[in-house]
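Chemist: With the input below, show me the fold.
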Amino acid sequence: MNILLVYAHPEPKSLNGSLRRFSVKRLEKAGHVVQVSDLYAMKWKASLDADDSLDLQTRPSDMRFDPNLDSRRAFESGRQSQDIALEQDKLRWADAVILQFPLWWYSMPAILKGWVDRVYASGFAHGVGEHSDARWGDRFGEGTMAGKRAMLIVTAGGWESHYSPRGVNGPMDDILFPIQHGILYYPGFSVLPPFVLYRTSRTDEARYSGICDALGQRLDDIFQTAPIPFRPQNGGAYDIPALTLRADISPGTTGFAAHIA
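Modeler: Sure thing, here's the model as predicted:
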């Protein structure tokens, strides 16, 4: 199978760098074909702007830039910046996608968010499908990435208890919800439970060996692990076009948990 690893850490000698190398070797040993988008090594441009459209690079100075509309025009006309088009080709190629990153300020590093902003062009990863009183686009369980799997590998400096249901940082599932449900499930990925490593500064040789054992098992099972059971938007659980859960679906439950069956 084809696997794309999108990697966002600036230091190759870091724990993240070591885990990335381990993951590639483990996946290849299992017979998978792996591509790595090492965003820092690629010097990935993080900001979405008019330069992402080859046509807009020579636009009149008084022409208004519209991120959504201009992204769509560039995608549909084949006039996107080459770096964007190449990453989209990798996503089309992949059967599974892994996003690996350190948790910085409760989210992914800016360079990885910029990869999403630019690669997820309108017409490619969003803004697709029929919008009517019966459907509201191909998204949240449908879309361009339907049939593909995705998983996060995340490192965090804090203790696991800091990210527990009553921990000061809030539950890790809640922190990762915008990424897993929004960035991955939205365009159709089946999203696997994340692999999260806590208290990274306390990693010695013995602990690292155990981490590799656990991560290796997750990678071995990447095409067998049951995905997070997010509710599909157009599956009947949501009133359309309000896009709110029907009153009889998980009554009394609010927040992120309501969107998991």
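Chemist: contacts, neighbours, all on C-alpha from now
Modeler: Noted.
Chemist: what number of residues lie near residue 121?
Modeler: If you count neighbours by other C-alpha atoms under 10 Å, residue 121 ends up with 25.
Chemist: Which residues are in contact with it?
Modeler: By C-alpha atoms under 8 Å, 6 or more residues apart in numbering, residue 121 lies in contact with 68, 71, 72, 75.
Chemist: so where do the strands sit in the stretch 51-200 of the chain?
Modeler: Assigned by DSSP state E, counting those that start in this stretch, the strands in the stretch 51-200 of the chain fall at 96-102, 149-155, 190-191, 195-197.
Chemist: Nearest to residue 216, out of the ones you listed?
Modeler: Nearest to residue 216 among those is strand 195-197; the distance by C-alpha to C-alpha comes to 10.6 Å.
Chemist: buried set for the helix or strand just after that closest one?
Modeler: Of the helices and strands lying after strand 195-197 in sequence (DSSP states H and E), the nearest is helix 205-220. Buried positions in helix 205-220, judged by neighbour count with 16 or more other C-alpha atoms under 10 Å: 208, 212, 215, 216, 218, 219, 220.
Chemist: to compare against the first, here's another:
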Amino acid sequence: MNEATPRQRKKILVVSAHPEPRSLNAALTTFAVEHLRAAGHEVRVSDLYAMKWKAAVDADDFPDHPADRQLGVMAASERSTLAGRLAPDIAAEQEKVRWSDAVILQFPMWWFSVPAILKGWIDRVFTSGFGYGPEVPPPYSEGALAGRRALLSATMGARESAFSDRGIHGRLADVLHPVQHGLFWFTGMAPLEPFAVYDANELPQDRFTAAKQAYGQRLDGLFTDEPVPFRSLVGGDYGRDMRLLPGAESPGTAGLDLHVHPQA
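Modeler: Below is the predicted model:
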């Protein structure tokens, strides 16, 4: 691995979500931080459990919201975001995202999704006026957070075949679609193919070594690998009703694959 030149040096935010500091996820977080720093990049870490991150959105997130007024979360978050009056922990995480050239989410897959604490980070940090809403560019395009790369690094107890096209759990791309497409691409970030460690409940040293080697290669390609080629909302593929126009897909394409460019 060659050290990055000044022009190539990037800023990377790693968000880690596992309660055990001796876990595989913690080890992968440590590896990623050390690997990226050794390559000359600047890295910040948000360890959500160590931070005791508050997961639930409530009125305390918006200090200026009147106590006697009904809480409409989207409207309140937009007012507070645009006024610079969000709760300090939210504002600090938004500053990290703005600072970054790439965001990496490291987590164990629990019940086919991210842990609640990471979902709460998403819910609270990506406010209206920051990640979406009428005051920022349209979603599913080069939107509010355009110019950033995004990578999911997930561990799961199931074997890889269970997340295949005929696997009982469904394709990994479909399971992670709400984050890949519904968070990253919705806000304008370019998501890469996820990195996954399967059968992770009991990982012998040889497989951990192999996993680190594979993860290192993905980290080396963080800014050069092609992102998932999701269609843009403003690229002419969708009608005013936000439905894909007839004939835009290749014959036989169905489901979530409709929203990926067919040339991919």
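Chemist: quick one on the thing from earlier: quick check: which of the strands of the stretch 51-200 of the first structure is buried the most?
Modeler: Each of those was scored by mean neighbour count; the highest is strand 190-191, a mean of 26, by mean count of other C-alpha atoms under 10 Å.
Chemist: Distance check, the most far-flung residue of the second structure relative to its centre against residue 80 of the second structure.
Modeler: When distances to the mean C-alpha position of the second structure are computed (C-alpha atoms, centre = their mean), the maximum falls on residue 68, with 35.2 Å. The gap separating residue 68 of the second structure from residue 80 of the second structure is 17 Å, by C-alpha to C-alpha, to the nearest Å.
Chemist: What of residue 71 of the second structure?
Modeler: Counting by C-alpha to C-alpha - residue 71 of the second structure and residue 80 of the second structure are separated by 12 Å.
Chemist: Looking at these two, which has the bigger crowd around it?
Modeler: Here residue 71 of the second structure and residue 80 are set side by side on neighbour count (other C-alpha under 10 Å), and the busier one is residue 80, at 20 against 15.
Chemist: Map that one onto the first structure.
Modeler: Alignment note (TM-score structural alignment): residue 80 of the second structure maps to residue 74 of the first structure.
Chemist: Make sure its match is actually in contact with residue 50.
Modeler: No. Counting by C-alpha atoms under 8 Å, residue 74 of the first structure does not reach residue 50; the two are 10.1 Å apart.
Chemist: neighbours around the closest residue to residue 120 of the first structure other than its chain neighbours, how many?
Modeler: Nearest residue to residue 120 of the first structure, sequence neighbours excluded (C-alpha to C-alpha, 6 or more residues apart in numbering): residue 126, at 6.9 Å. Counted with other C-alpha under 10 Å, the neighbours of residue 126 of the first structure add up to 19.
Chemist: same thing with the one 3 residues further on?
Modeler: Neighbour count for residue 129 of the first structure, taken as other C-alpha under 10 Å: 15.
Chemist: cool, residue 85 of the first structure as well?
Modeler: Other residues lying near residue 85 of the first structure total 17 when counted by other C-alpha under 10 Å.
Chemist: Which among the contacts of residue 121 of the first structure count as buried?
Modeler: 71, 72, 75.
Chemist: Of these, which is the nearest to residue 113 of the first structure?
Modeler: residue 71 (16.2 Å).
Chemist: ok, so what distance separates that closest one from residue 116 of the first structure?
Modeler: Taking C-alpha to C-alpha, one finds residue 71 of the first structure at 13 Å from residue 116 of the first structure.
Chemist: returning to that earlier point: what would the strands of the stretch 51-200 of the first structure look like in TSV with distance to residue 245 of the first structure?
Modeler: Below are the strands of the stretch 51-200 of the first structure laid out as TSV (distance: least, C-alpha to C-alpha, whole Å):
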stretch	distance to residue 245 of the first structure
strand 96-102	29
strand 149-155	25
strand 190-191	20
strand 195-197	29
